[in-house]
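>>> I need the structure of the sequence given here:
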Amino acid sequence: MLCLFDLDGTLIDSEEGIVACVRHAFDRLGVAAPAELRHWIGPPLRHSFAPFLDHDHERVEAAVEYYHERFHTLGWREHSVYPDIEETIIRLKAAGHELAVVTSKPERHARPIVENLPFGKAFSRLYGPDPLSPHSEKATMIAAAIADFGAAREYTAMIGDRHFDIDGAVANGIRGVGVLWGFGDRAELEKAGAHALAKQPLDLVGMLAA
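Here you go, the predicted structure:
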């Protein structure tokens, strides 16, 4: 089976780095940052910044650049791997599954993270959107992965913690497996149409064996 993994909230807990970079962007713009920033993890940055910057295109673009400014030097290191994720990935790879990462992070930011994970070599490919795109493009990236691997849709699954991951799976007619240890919740994932929900990482080994 081709198993496509989201990054933030699925493989790694990246809240510390993302929140710090969002605050940095607001500070550089001289704008007070929202008190609650956890829900910023997952959606495209431009989508999240726009309402707080009066949908001013130039300020939104500046905010994204300021975010990337800090992320490039510090933010990409500020994360932790969820418990049992490493064992889960190792077991899936040993079982013969093809593994890839499909993330809303630009590839230039996601690649050093994945390459520095102790299990990073288990992933054959990495898909991230164009950094200038206002969209996460999960559906497009999933379609590209299916084509690159020559995978049958009935033997492909997208695994992630937010509705964006499940939306992308549904759009491509593949299995969408939601995970409950990330930044989304059961209601969000079920509403999006998840085929199954994993309470803990090792649950995925059995779910993806079928």
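
>>> for the rest of this, base every contact and every neighbour count on C-alpha atoms.
OK.

>>> gap between residue 141 and residue 160?
Distance, residue 141 to residue 160, by Cα to Cα, to the nearest Å: 14 Å.

>>> show me which of those two is the more surrounded one.
Neighbours per residue (other Cα atoms under 10 Å) separate residue 141 from residue 160, with residue 160 holding more: 34 against 20.

>>> in stretch 50-66, which residues are buried?
For stretch 50-66, the neighbour count (16 or more other Cα atoms under 10 Å) marks 50, 53, 59-64, 66 as buried.

>>> what's the span of that stretch, first residue to last?
Criterion Cα to Cα; first-to-last residue distance in stretch 50-66 is 14 Å.

>>> contact partners of that stretch?
Around stretch 50-66, the neighbours that count as contacts under Cα atoms under 8 Å, 6 or more residues apart in numbering are 21, 24-26, 28-29, 45-46, 49.

>>> restricted to helices, list those residues.
The helices, defined by DSSP state H, take in 21, 24-26, 28-29, 45-46, 49 from the contacts of stretch 50-66.

>>> now neighbour count too, for those residues, in a markdown table please.
Output for the ones in helices among the contacts of stretch 50-66, formatted as a markdown table (neighbours: other Cα atoms under 10 Å):
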| residue | neighbour count |
| --- | --- |
| 21 | 24 |
| 24 | 20 |
| 25 | 24 |
| 26 | 21 |
| 28 | 12 |
| 29 | 16 |
| 45 | 23 |
| 46 | 19 |
| 49 | 21 |
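
>>> pick the one among the residues you listed closest to residue 136.
Closest to residue 136 out of those is residue 45 (8.9 Å), distances taken as Cα to Cα.

>>> tell me how far the closest one lies from residue 140.
Counting by Cα to Cα, the gap from residue 45 to residue 140 is 18 Å.

>>> all helices for this structure, in order.
Going by DSSP H, the chain shows helices at 15-29, 45-49, 57-73, 85-94, 107-116, 138-149, 163-172, 186-192, 203-207.

>>> want to try JSON lines for these, with distance to residue 180 as columns?
Shown next, in JSON lines, are those (distance: least, Cα to Cα, whole Å):
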{"stretch": "helix 15-29", "distance to residue 180": "15"}
{"stretch": "helix 45-49", "distance to residue 180": "22"}
{"stretch": "helix 57-73", "distance to residue 180": "26"}
{"stretch": "helix 85-94", "distance to residue 180": "13"}
{"stretch": "helix 107-116", "distance to residue 180": "21"}
{"stretch": "helix 138-149", "distance to residue 180": "19"}
{"stretch": "helix 163-172", "distance to residue 180": "12"}
{"stretch": "helix 186-192", "distance to residue 180": "7"}
{"stretch": "helix 203-207", "distance to residue 180": "11"}
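
>>> and for comparison, fold this next one:
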Amino acid sequence: MKDYRYILFDLDGTITDSIDGITNSIIYALKKYDIEIVDRNELQKFIGPPLVSSFKNFCGFSEEDANEALRYFREYYSTKGIFESSVYKGIEELLTRLKSENKTLIVATSKPEAYARRILEDLEMDKYFSYIAGSKFDGTRIEKSDVIAYAMKSCGITDLSLVLMVGDRKQDIMGAKKTGIDSVGVLFGYGDRKELENAGATYIVETVGDLQDLLVAK
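I've put the predicted structure just below:
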């Protein structure tokens, strides 16, 4: 594998297991429309894509209703859901190893940047990252390619051959391709192998240990 200097990480499903906080927030929002969720596993598909798109695609909401549902989602998420997540086992050790090899680590998430910073600070994980890039609350910079481009510009990165994106959903892989960088799809998050292969991941790994074997110098 190439010697990448800059490694961008998605947040949900890559650094953190955040399914409880996100699904609890979605359930809270959907109750406002008298939609009851019997199996919360159905909501895993919401994790990764921008939420307005998910409310439209999976619930048939209009643009207006989808934006209103997002506001309801944030009512719960901003006070409770944001803290209902944990770091995947082995991730902190991986980040420590990468930092010791002088890699520049960056978060690139479609989650609002303010939320991402708050989550990583609460989990005491922000210390590993040179920059935390995310979307804006006004609905802009939500596409993963826009977040990646913003992260690279903010960090003064110009040589795309030195950059690698790590994520668990097709949006991470497609965003990397659109911005001209390589990618790693991880299977310990919320996507599956077929999704990541179809999106064109440069590499695919199953576990955090496999990711470390791929990224850390032997």
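
>>> TM-score for this pair?
After superposition, the two chains reach a TM-score of 0.93 (TM-score structural alignment, normalised by the length of the first structure), with 210 aligned residues with a Cα RMSD of 1.8 Å.

>>> residue in the second structure matching residue 194 of the first structure?
Aligned against the second structure by TM-score structural alignment, residue 194 of the first structure finds its counterpart in residue 201.

>>> ditto for residue 3 of the first structure
Counting by TM-score structural alignment, residue 3 of the first structure corresponds to residue 7 in the second structure.

>>> if we can go back for a sec, my read is that the match of residue 194 of the first structure contacts residue 183, right?
Yes: between residue 201 of the second structure and residue 183 there is a contact at 5.5 Å, judged by Cα atoms under 8 Å.

>>> what's the overlap in contacts for those two?
Common neighbours of residue 201 of the second structure and residue 183, using Cα under 8 Å, 6+ apart, are residue 173.

>>> residues near residue 94 of the first structure, how many?
Neighbours of residue 94 of the first structure (other Cα under 10 Å): 11.

>>> any idea how far residue 2 of the first structure is from residue 175 of the first structure?
Remark: distance between residue 2 of the first structure and residue 175 of the first structure (Cα to Cα) = 10 Å.

>>> okay, and the common contacts of those two?
By the contact definition Cα under 8 Å, 6+ apart, residue 2 of the first structure and residue 175 are jointly contacted by 156-157.

>>> ok, the residue nearest to residue 173 of the first structure when sequence neighbours are not counted - contacts?
Nearest residue to residue 173 of the first structure in three dimensions, chain neighbours excluded: residue 153, at 6.6 Å (Cα to Cα, 6 or more residues apart in numbering). Residues counted as contacts of residue 153 of the first structure (Cα under 8 Å, 6+ apart) are 146, 172-174.

>>> a markdown table for the ones in helices among the contacts of stretch 50-66 of the first structure, including distance to residue 184 of the first structure?
Below are those laid out as a markdown table (distance: Cα to Cα, whole Å):
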| residue | distance to residue 184 of the first structure |
| --- | --- |
| 21 | 20 |
| 24 | 24 |
| 25 | 24 |
| 26 | 24 |
| 28 | 29 |
| 29 | 29 |
| 45 | 17 |
| 46 | 19 |
| 49 | 19 |
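
>>> quick one: which of those residues is nearest residue 126 of the first structure?
Comparing these against residue 126 of the first structure with Cα to Cα picks out residue 45 as the nearest, at 19.5 Å.

>>> residue in the second structure matching residue 174 of the first structure?
Alignment note (TM-score structural alignment): residue 174 of the first structure maps to residue 181 of the second structure.

>>> list the contacts for that match?
By Cα under 8 Å, 6+ apart, the contact list for residue 181 of the second structure reads 160-161, 163-165.

>>> same thing but 7 Å
160-161, 163-164 (Cα atoms under 7 Å, 6 or more residues apart in numbering).

>>> also residue 207 of the first structure?
Listed by Cα under 7 Å, 6+ apart, the contact set of residue 207 of the first structure is empty.

>>> show me what it lines up with in the second structure.
Using TM-score structural alignment, residue 207 of the first structure lines up with residue 214 in the second structure.

>>> just residue 149 of the first structure next, same as before
The alignment partner of residue 149 of the first structure in the second structure, by TM-score structural alignment, is residue 155.

>>> please name the nearest non-neighbouring residue to its match.
Spatially, and ignoring its direct neighbours in sequence, residue 155 of the second structure is nearest to residue 131 (7.4 Å; Cα to Cα, 6+ apart).

>>> same question for residue 84 of the first structure.
Nearest one to residue 84 of the first structure, counting by Cα to Cα, 6+ apart, is residue 201 at 6.0 Å.

>>> ok, residue 133 of the first structure - how many residues close by?
Each residue near residue 133 of the first structure was counted by other Cα under 10 Å, and the total is 12.

>>> not counting residues beside it along the chain, what's closest to the aligned residue in the first structure for residue 133 of the second structure?
Taking TM-score structural alignment, residue 133 of the second structure has residue 127 as its aligned residue in the first structure. Closest residue in space to residue 127 of the first structure, ignoring its immediate chain neighbours: residue 102 at 4.7 Å, by Cα to Cα, 6+ apart.

>>> and that neighbour? What does it align with in the second structure?
Match for residue 102 of the first structure (TM-score structural alignment): residue 108.

>>> mind putting the buried residues of stretch 50-66 of the first structure in TSV, distance to residue 93 of the first structure included?
Shown next, in TSV, are the buried residues of stretch 50-66 of the first structure (distance: Cα to Cα, whole Å):
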residue	distance to residue 93 of the first structure
50	40
53	44
59	44
60	40
61	39
62	40
63	39
64	35
66	37
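
>>> appreciated, that's everything.
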